[in-house]
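K.L.:
next come a sequence and a model predicted from it.
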Amino acid sequence: MQDRDRFFREEYMAPTHFTAIALAAAGFFSTGLLYADASADLKATVDRSMKAMGAENVKTLAISGQGWDGCVGQPYNPNTPWWRKFSNKDYVRSIDFEARGWRLQRIRGEGENPPRGGCGAGPIADQTQNLVVMAGATAPWNTQLEYIFLPEGFLRVALEKNASISPETIKGKKYTVISFMGDNKAPVNGYINEQGYVEKVETRIDNNVLGDTVWNAIYTDWKDFNGLKFPARIEQYQGPPKFFELAVTDVKVNVPVDLTPPAGRGGRGGPGGPGGRGGQPPSSLSEDLGDGFWLITGGYAAIVADFKDYIVVIEGPQNEMRAGQIIAEAKRLVPNKPIRYVVNTHAHFDHAGGLRTFVAEGATIITHQVNKGYYEKILKDPHTLVPDKLSQMNPQPRIKIETMTEKKVLTDGRHTIELYHVQGSTHNEGMIVAYLPKQKVLLEADEFNVGPANAPTPASVNPYHTNLLANIERLHLDVDRIIPVHLPGDGRKVTMAELYTAAGKSKP
């Protein structure tokens, strides 16, 4: 775990336990916010903190500021200390604590400079958003956490959950720690300093790539906003890159909050954490590409290759379920041979989410050099909240990774796969395409996500498309068919002519 994730956890000491009597003697006992099932110590601690923050009578808050939020699993480089950034301009989050809901208004746009990364296949334009989120007890847990990751929200839920309290001294600083069990069976801990302010809230959530993922919110630079003490800086981290940052410029107390869903849109769950295990994709189907190669459809695309003594699979995407479907189809098509290699186009989580399942099969991952250290680390991370096949194996299989930079060729003398680095990609630094020279087929991910058939050249050409075309021409690849990992909805075969049209170029 990185140093940032050990925040508040080093140099642990256990001083004398605070009691309700001691808190009352200190003047922190009141009767404003009491829950019948909560212990006297907990009530006193929460009441002290609410009073210190001036939040005893707060029913609503409208928080204004500027900042950014991240798209988990979609950075340009997997080793970046933040998730793919989206800017938040004119940010206003209006929370009704009693209704456990909020309205979020903002202009969300490009947050990277230069623009790069996933969560969209091309440049990101500013988008005005007006969202209503309800985070009641029946909402998904990650949505509830967006409410809990507010100091006032955390204290309210702590009372509902009849949390425990304990003292800790961390780096010489005393805290009262309030803890309760989350709906996902991971503890939620809040750290209250000697002034009574909630400095940090932390828990763990499941991510099918990262496993047990630390998600925390850190509150600093506390200021007085018309009698309410509130952090002027809020940061959130997920596993451990930074996920959210807000510079708070104003906080209004007890203003009306309209939780009526925007017309035609309805309420929704919050952004929550990184994606979960995913739902059931359609059953896999296979298309014979000729000479021992098959396209696997029914979800994100993959290609199965029947080499002399083993199987090669190109792409291990989405999640354990999808990877299991691809593996089962590969074994049906090519019985009695092991899967020796799985080729990974890039490290974005929707394209790497099935790699753990292939590792459990004993396969070697082929990926770009930039991903090697990252994969070696995260493939060993614990998955205890939602155990998968790999985490339950004993002994654990060896993690085998082969890397490439600009080109790698796999061949058994008859079958050939050529792998190339996509130079100039702004989607992912380690992007790889796979070319089948006999079939004249190119498999690519996110560089050309096709739209409707027979679409004309757009008024604004996507630079992803011109860059992919430039790479194909640079490498002198003779391509008849392009297979996007994000397959077209109509199931059509995508030709080079479509790429030329999308890129605004004439086919030679």
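P.N.:
Noted; the coordinates are in hand.
K.L.:
from now on I want contacts and neighbour counts done on CA atoms only, so please keep to that.
P.N.:
Will do.
K.L.:
quick check: closest non-adjacent residue to residue 162.
P.N.:
Among residues not flanking residue 162 along the chain, residue 38 sits closest, at 4.6 Å (Cα to Cα, 6 or more residues apart in numbering).
K.L.:
so which bits of stretch 332-352 are buried?
P.N.:
Of all the residues in stretch 332-352, those buried under the rule 16 or more other Cα atoms under 10 Å are 333-334, 338-352.
K.L.:
hang on, I meant stretch 303-314
P.N.:
Of all the residues in stretch 303-314, those buried under the rule 16+ other Cα under 10 Å are 303-307, 310-314.
K.L.:
also stretch 252-266?
P.N.:
Applying 16+ other Cα under 10 Å to stretch 252-266 flags 253, 257, 259, 261 as buried.
K.L.:
pasting the second one now:
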Amino acid sequence: MFAMAVLTIALQAAPAPRPAPPADPAAGVLLRKALSAQGGEEKLRAIKAVRWSATGYRNMLEQSERPEGPYIVEHQVVSDVHDHERGRQRSVTESTINPMGKFTTGFIADKSTAMRLAGEARSPGTAEMVTLSRETLALSPERLLLTALDAPDVRVAPAVTMQSVPQDVVRFSLDGAPVTIFLDRYTHLPTAMDYAGPLARAGYWRFLGDTVVRTSYSFWWIGKGGVKMPLQWDITRNGQPEGSWAIGTLSLDTPATEAELQITPEIRAAFAALPAPVAPGDMPFGSTRQPPVDLAPGIVLVPGPWNVAFVRQDDGVVIIEAPISSGYAAKSIAEARRRFPDLPVKAVVTTSDSWPHLAGVREYVAAGIPIYHLDINAPILKRVIAAPYTSRPDALQRKPRKAILRPVSGATTLGTGANRMVIYPLHGEVSERQMMIWFPEHRLLYGSDPFQGGGERGYSFPQAVSEVTDAAAREGLKPERFFMMHIGPTPWSELAKSIAGAAQLDGPDGK
């Protein structure tokens, strides 16, 4: 999390060699004023390590019930060590997501290797972690102004007003992506930073096109040696509020230790043996461990990290869900055409506002395929369809086309014959933004993705289970089987057992 950096500051005995002056002298003037306001260029260049811990929250934009909020919240305690002397980082996050519980995750990364931390477990990290760590160190508050000053393409941009205060603006590039710093004209300290590179596209954002992350700085504090640091970071991505974090403990003179930053030889060897990372659009379709399942004649479920189903009808094929990415959707369309070569792909149904269900809709727009969706999900769909994909152009970016949207507000029949489908809004609390699909001739129901699990573990959200069964009862449906994005064909009777079991407990902790 690049937007939170403040802490152990150990000063070197001699300053680092000076880089060449910036190509735009005006940018250099603004940045040196800012460096002086933060404590001085020499002191900041002499920082060897920074250590901090913070408390805050992250809005689970990727999982929340509605895109405009309120959001499901993940409460966090984050502890970071930034070893600038050797280019290493340790980041550990203790997360609480009620009613799911608590868990600890993190990583240690240096210039070539990353190690994943999960509680006490250690395993190889990813190449992405190495990149994100390097960018975190470069864009952390104790290094941000220096990174800008040292950038060969730093330049002044037009001034703006932010938070009702005039801001001087400088821009430069990091990893080929733009960084913009907004400098308070009165204090010269950074008010905010925008970035659109790999760090901004971390996590599920890498599936959703170009992303700009804005980190706003506040609650400035004078630390040891007179170096000033912001103790609060508020973060947005593409204008959506991701979260806020505030420093709780601050150490300005404790150096990084080998024990806390060590990556074992075994992990280094395992990391070096990892296959090359796969871009979102290059993920293989389906699963090598789970073959496709014929749910009924002409209805095929393709298991994978995110399930997709094909429904053959007399006049074409309907695809259920458009997950992951444009590239994955292209593979889904190609597979439908391979299985049913004499029929066109007539429609796709995306049943939820959650990103796994709709991150591939742009490919269907590019192919001129109608998209059936819940009516109140139109804004998020339009945002995904209109998003720029300049960093990784897909078919729609290369050749724009108007979307064919088919909003669903009530029972909607799609097709005729044995595999006709009736789409219904779920209209629940947890499942407010989701739809179910009924296959009358097979007494088969697709329930979208309001809960996961099954088997001996039970289902993750009994409330959501009841919403699916209630919706089926409301519409007079009597399923024998159901399936979902993360659940294969299952007897409908299993859901009643889950609801009955939950009704014996007082709360989500099983008591």
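P.N.:
Cool, the structure landed. As the structure is a computational prediction, the values presented were derived from the model and not from experiment.
K.L.:
TM-score for these two?
P.N.:
The TM-score (TM-score structural alignment, normalised by the length of structure 1) is 0.76; 446 aligned residues with a Cα RMSD of 3.6 Å.
K.L.:
show me the buried residues of stretch 332-352 of structure 1 that map onto strands.
P.N.:
Of the buried residues of stretch 332-352 of structure 1, the ones assigned to strands by DSSP state E are 339-343.
K.L.:
related to what we said a few turns ago, a markdown table please, covering the buried residues of stretch 252-266 of structure 1 and showing distance to residue 413 of structure 1 and secondary structure.
P.N.:
Below are the buried residues of stretch 252-266 of structure 1 laid out as a markdown table (distance: Cα to Cα, whole Å; DSSP: H, G, I helix; E, B strand; the rest coil):
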| residue | distance to residue 413 of structure 1 | secondary structure |
| --- | --- | --- |
| 253 | 72 | strand |
| 257 | 68 | coil |
| 259 | 65 | coil |
| 261 | 61 | coil |
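K.L.:
beyond the helix or strand hosting residue 116 of structure 2, next helix or strand please.
P.N.:
Element membership for residue 116 of structure 2 (DSSP states H and E) is strand 114-118. Later in the chain than strand 114-118 of structure 2, the nearest helix or strand by DSSP H and E is strand 121-124.
K.L.:
buried set for that following strand?
P.N.:
122-124.
K.L.:
now it: which residue numbers in structure 1?
P.N.:
On structure 1, no counterpart of strand 121-124 of structure 2 exists by TM-score structural alignment.
K.L.:
tell me which other helices or strands that strand touches.
P.N.:
Counting contacts by 3 or more Cα pairs under 8 Å, 6 or more residues apart in numbering; DSSP states H and E, strand 121-124 of structure 2 is packed against strand 114-118, helix 265-272.
K.L.:
make a markdown table from these and add distance to residue 415 of structure 2 to it.
P.N.:
Below are those laid out as a markdown table (distance: least, Cα to Cα, whole Å):
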| stretch | distance to residue 415 of structure 2 |
| --- | --- |
| strand 114-118 | 48 |
| helix 265-272 | 50 |
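K.L.:
of those, flag the one that's most buried.
P.N.:
Stretch with highest mean neighbour count among these: strand 114-118 (a mean of 22; mean count of other Cα atoms under 10 Å).
K.L.:
quick one: contacts of that one?
P.N.:
With Cα atoms under 8 Å, 6 or more residues apart in numbering as the test, strand 114-118 of structure 2 has contacts from 92, 103-109, 122-127, 129-130, 263, 267-268, 271.
K.L.:
same thing but 10 Å
P.N.:
Outside strand 114-118 of structure 2, the residues that touch it by Cα atoms under 10 Å, 6 or more residues apart in numbering are 88-93, 103-109, 122-131, 133, 261-264, 267-268, 270-272.
K.L.:
my guess is residue 154 of structure 1 contacts residue 178. True?
P.N.:
Yes. Between residue 154 of structure 1 and residue 178 there is a contact under Cα atoms under 10 Å: 9.4 Å.
K.L.:
any shared contact partners between those two?
P.N.:
Common contacts of residue 154 of structure 1 and residue 178, defined by Cα under 10 Å, 6+ apart, comprise 46, 188-190, 198, 201.
K.L.:
just the buried residues of stretch 303-314 of structure 1: which are in strands?
P.N.:
Taking DSSP E as the definition of strands, the buried residues of stretch 303-314 of structure 1 contribute 303-306, 311-314.
K.L.:
any chance of CSV for those residues, columns distance to residue 323 of structure 1?
P.N.:
Below are these laid out as CSV (distance: Cα to Cα, whole Å):
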residue, distance to residue 323 of structure 1
303, 12
304, 12
305, 16
306, 18
311, 14
312, 13
313, 10
314, 11
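K.L.:
out of the residues you listed, which is nearest to residue 52 of structure 1?
P.N.:
Relative to residue 52 of structure 1, the closest of these is residue 314; by Cα to Cα it sits at 57.4 Å.
K.L.:
not counting its neighbours along the chain, what's nearest the closest one?
P.N.:
What sits nearest to residue 314 of structure 1 in space, not counting adjacent residues and going by Cα to Cα, 6+ apart, is residue 343, at 4.6 Å.
K.L.:
quick one: residues contacting the one you found.
P.N.:
By Cα under 10 Å, 6+ apart, the residues touching residue 343 of structure 1 are 302-303, 312-316, 352, 355, 363-368, 402-403, 419, 432-434.
K.L.:
tell me how many other residues crowd residue 388 of structure 2.
P.N.:
17 (other Cα atoms under 10 Å).
K.L.:
do the same with residue 54 of structure 1
P.N.:
17.
K.L.:
close enough to count as contact, it and residue 195?
P.N.:
No. Judged on Cα under 10 Å, residue 54 of structure 1 makes no contact with residue 195 at a distance of 11.8 Å.
K.L.:
what's residue 491 of structure 2 aligned with over in structure 1?
P.N.:
With TM-score structural alignment as the criterion, residue 491 of structure 2 lines up with residue 495 in structure 1.
K.L.:
tell me which residues touch the residue nearest to that match when sequence neighbours are not counted, please.
P.N.:
Leaving aside its sequence neighbours, residue 495 of structure 1 sits nearest to residue 481 (Cα to Cα, 6+ apart; 4.6 Å). Residues in contact with residue 481 of structure 1 (Cα under 10 Å, 6+ apart) are 439-443, 493-498.
K.L.:
state the helix or strand in which residue 467 of structure 1 lies.
P.N.:
Using DSSP H and E, residue 467 of structure 1 sits within helix 463-475.
K.L.:
elements contacting that helix?
P.N.:
strand 416-421, strand 432-436, helix 496-502 (3 or more Cα pairs under 10 Å, 6 or more residues apart in numbering; DSSP states H and E).
K.L.:
strands of the stretch 201-350 of structure 1, start to end?
P.N.:
Counting by DSSP state E, counting those that start in this stretch, the stretch 201-350 of structure 1 has strands at residues 211-225, 228-238, 242-253, 285-288, 293-297, 302-306, 311-314, 339-343.
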